[in-house]
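[1] The amino acid sequence is not available; the structure is as follows:
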């Protein structure tokens, strides 16, 4: 275990975005972290308080451009940049620098699949082979020894936490997975988009990227790996929806139980898989997961219910998309990489109301 007084020097790329701001918020209470630089090209030269007033007064450095980043002064970099940007920036950096990427740049292992879903070739395939998928609860050993960690997308985090234990244990049919997912507007990032304007998103519920969301192949890849089949063998029905709230995410999974298996078996597997996990909570029988249960926290709440159709079950999981679905999971991974207590800086209870 790392010396509790030792300081890790960190930089944050894309600090003016929602995930960058959330990384800052969490690291401010991390006893082992010193934030050394923050990049935000369009906000370069501005103090943090001008970009995020709620983070003023903490002595954070001013925003700078990526070109001015003092790479040699830090031990770890959190990358909250737009998709496709991180690859080009980090490819020439020192191999001793640990990188935690919150974008999709290193999540997809197959270059053809990446190009199909992200619209351009992969710019750093030489790094892809060393990237570790950062779903902490399932990949701790690999994360601990990794230099480059690719944090999962917010939807895949919730979906995979709910499904991987069951698929791996053979409790559900991996070829019959229907996911209804809902997320707050921060999931679309801080950039100006018509669909996230208050007058457009408020007082309504909108599906989007129907049968074409980029997180679907990421989910399929990880499910396939868990049962050692080609990714092309798994297809998930996945439809996301935009909910008029700032943060929060809830997924409802409709699954077919394997012959002879019951919801009781599913609960037993969740208890075995997550019984010692600090951030995953199986709710009591009949309790319905809600985003209000996890807001502002790194927690995930899960439960399972009998479907009215025999042989099927309904699984519900809720996370905060900005914390467990992004920045909180990134900090959790950093703690693992540096042999720190995994819960450090992530102990806060959910906010309510």
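    Right, received. Where do you want to start? On a predicted model such as this, the values are computed, not experimentally measured, just so you know.
[2] Only C-alpha atoms from now on, for both contacts and neighbour counts.
    Fine.
[3] who's in contact with residue 229?
    Contacts were defined as Cα atoms under 8 Å, 6 or more residues apart in numbering; by that measure residue 229 touches no other residue.
[4] For it, pull up the helix or strand it's in.
    Here residue 229, judged by DSSP states H and E, is contained in no helix and no strand.
[5] what sits against the residue lying closest to residue 320 once chain neighbours are set aside?
    The spatial neighbour of residue 320 that comes closest, neighbours along the chain excluded (Cα to Cα, 6 or more residues apart in numbering), is residue 248 at 4.3 Å. With Cα under 8 Å, 6+ apart as the criterion, the residues that contact residue 248 are 183-184, 291-292, 294-295, 318-322.
[6] Put the buried members of these into a ChimeraX selection.
    Command for ChimeraX that selects the buried part of the contacts of residue 248, burial taken from 16 or more other Cα atoms under 10 Å:
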select :183,184,291,292,294,295,318,319,320,321,322
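[7] Show me what counts as buried in the strand ranked longest in the chain.
    The residue-count maximum for a strand in the chain (DSSP state E) belongs to strand 172-183. Applying a neighbour-count criterion of 16+ other Cα under 10 Å, the buried positions in strand 172-183 are 172, 174, 177-183.
[8] Included below, for side-by-side comparison, is a second structure:
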């Protein structure tokens, strides 16, 4: 069976990445592309690198006949996504790539995003989309909330260590380097080439980054008690990729063993040999996440490093992985492409 797919927000980076991934998917056909600001344009006019594909013209969301759609990807900005999803058919399967349904507590959402949630009922039914840890729930879900790309990277590194009890829960520091595509495609002064190139800088310093809400929610749930990490993101002049360095207190060999055991059967998570650290250049354009563990010079401390592509495994690839499960398709379908190198 071939499933009909709609992509809302198709003119953004994650929308383009979804198109790239789904174009060769054997069990999915892109039936509708929603992009209100680009309605009437062809995909070749918006993304020339996709001009070889035969795709529908971009339309406004209200022009889409959702009765003909089996699953909808929402690659819209936060706040906009919840308003749109609240109006979609109640039986439509949805994978949301925004932040709108990631946090289970409405008060937490308002705290981190600055406005009350406009679709509380939908928020309550949403399943958190970290595929490797919510696979069964995602398979049965109607609405899946994709994770933040920073939050996914940190969780892949730390979550198994909390479960295994091999680190001090009060001694977790995450230092994360993010490529500029993680900020989206809209025009912003600080993302101009002259403002961004030849340097990088920390942002949301001091615990203000919104993905901390996901870390708080997920790490605390796993630990069974509050866990609050120190987290500082940095914007780097690269198009794709996240490199996260975690500083933890615990035996490095035990930490490596816990990660290797957790991901032994996972197709997209690669734990490197002990002492080896990953690079974003080795996961670019792929749905893989590489994790390495190195012993610190200080006894009883370790450094955990994770790398993934923020647009693929951190967002659109994860979304497709979840959609495969929701539609009863083999989870890896359309996602086993090798990374781009060099």
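    Okay, I see it. Remember, predicted model here, so these are calculated numbers, not experimental data.
[9] Once you drop chain neighbours, what's closest to the alignment partner in the second structure of residue 299 of the first structure?
    Structural alignment (TM-score structural alignment) places residue 299 of the first structure against residue 288 in the second structure. Spatial nearest neighbour of residue 288 of the second structure, excluding adjacent residues (Cα to Cα, 6+ apart): residue 268 at 4.6 Å.
[10] can you count the residues close to that neighbour?
    Here the neighbour count serves as a burial measure; for residue 268 of the second structure (other Cα atoms under 10 Å) it reads 18.
[11] That one reaches residue 291, doesn't it?
    No. Under the contact definition of Cα atoms under 8 Å, residue 268 of the second structure does not touch residue 291, with a separation of 11.0 Å.
[12] could you pull out the strands for the second structure?
    3-8, 28-34, 58-59, 71-74, 93-96, 127-128, 143-145, 172-179, 201-202, 230-236, 242-249, 269-271, 289-295, 301-308.
[13] Who are the packing partners of the second one?
    Right, the one you point to is strand 28-34 of the second structure. In terms of contacts (3 or more Cα pairs under 8 Å, 6 or more residues apart in numbering; DSSP states H and E), strand 28-34 of the second structure is packed against strand 3-8, helix 13-22, strand 58-59.
[14] cool, the first one as well?
    Packing partners of strand 3-8 of the second structure (3+ Cα pairs under 8 Å, 6+ apart): helix 13-22, strand 28-34, strand 71-74.
[15] mind running it again at 6 Å?
    Contact here means 3 or more Cα pairs under 6 Å, 6 or more residues apart in numbering; DSSP states H and E; on that basis strand 3-8 of the second structure packs against strand 28-34, strand 71-74.
[16] pretty sure residue 75 of the first structure contacts residue 9?
    Yes. Using Cα atoms under 6 Å, residue 75 of the first structure makes contact with residue 9 at a distance of 5.3 Å.
[17] just to revisit the earlier point, export the buried residues of strand 172-183 of the first structure as a markdown table, with columns for distance to residue 150 of the first structure.
    As requested, the buried residues of strand 172-183 of the first structure are exported to a markdown table (distance: Cα to Cα, whole Å):
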| residue | distance to residue 150 of the first structure |
| --- | --- |
| 172 | 27 |
| 174 | 24 |
| 177 | 24 |
| 178 | 25 |
| 179 | 23 |
| 180 | 24 |
| 181 | 22 |
| 182 | 23 |
| 183 | 21 |
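[18] from these, which is closest to residue 225 of the first structure?
    Nearest to residue 225 of the first structure among those: residue 174, at 11.6 Å, using Cα to Cα.
[19] for that closest one, what are its contacts?
    Counting by Cα atoms under 6 Å, 6 or more residues apart in numbering, residue 174 of the first structure touches no other residue.
[20] Map it onto the second structure.
    With TM-score structural alignment defining the correspondence, residue 174 of the first structure maps onto residue 169 in the second structure.
[21] Now do the helices in the first structure.
    18-27, 48-51, 85-90, 111-118, 125-128, 136-144, 154-168, 198-201, 215-226, 263-274, 328-337 (DSSP state H).
[22] most packed of these?
    Mean neighbour counts were compared across the helices of the first structure using mean count of other Cα atoms under 10 Å; the top stretch is helix 328-337, at a mean of 25.
[23] In the second structure, what range does it match?
    Under TM-score structural alignment, the match for helix 328-337 of the first structure in the second structure covers residues 317-326.
[24] mind checking what residue 120 of the second structure lines up with in the first structure?
    Correspondence of residue 120 of the second structure to the first structure, assessed by TM-score structural alignment: residue 125.
[25] Excluding covalently adjacent residues, which one is nearest to its match?
    Counting by Cα to Cα, 6+ apart, residue 111 is the residue found nearest to residue 125 of the first structure once chain neighbours are left out, at 7.6 Å.
[26] The one you found maps to what in the second structure?
    Using TM-score structural alignment to pair residues, one finds that residue 111 of the first structure aligns to residue 106 in the second structure.
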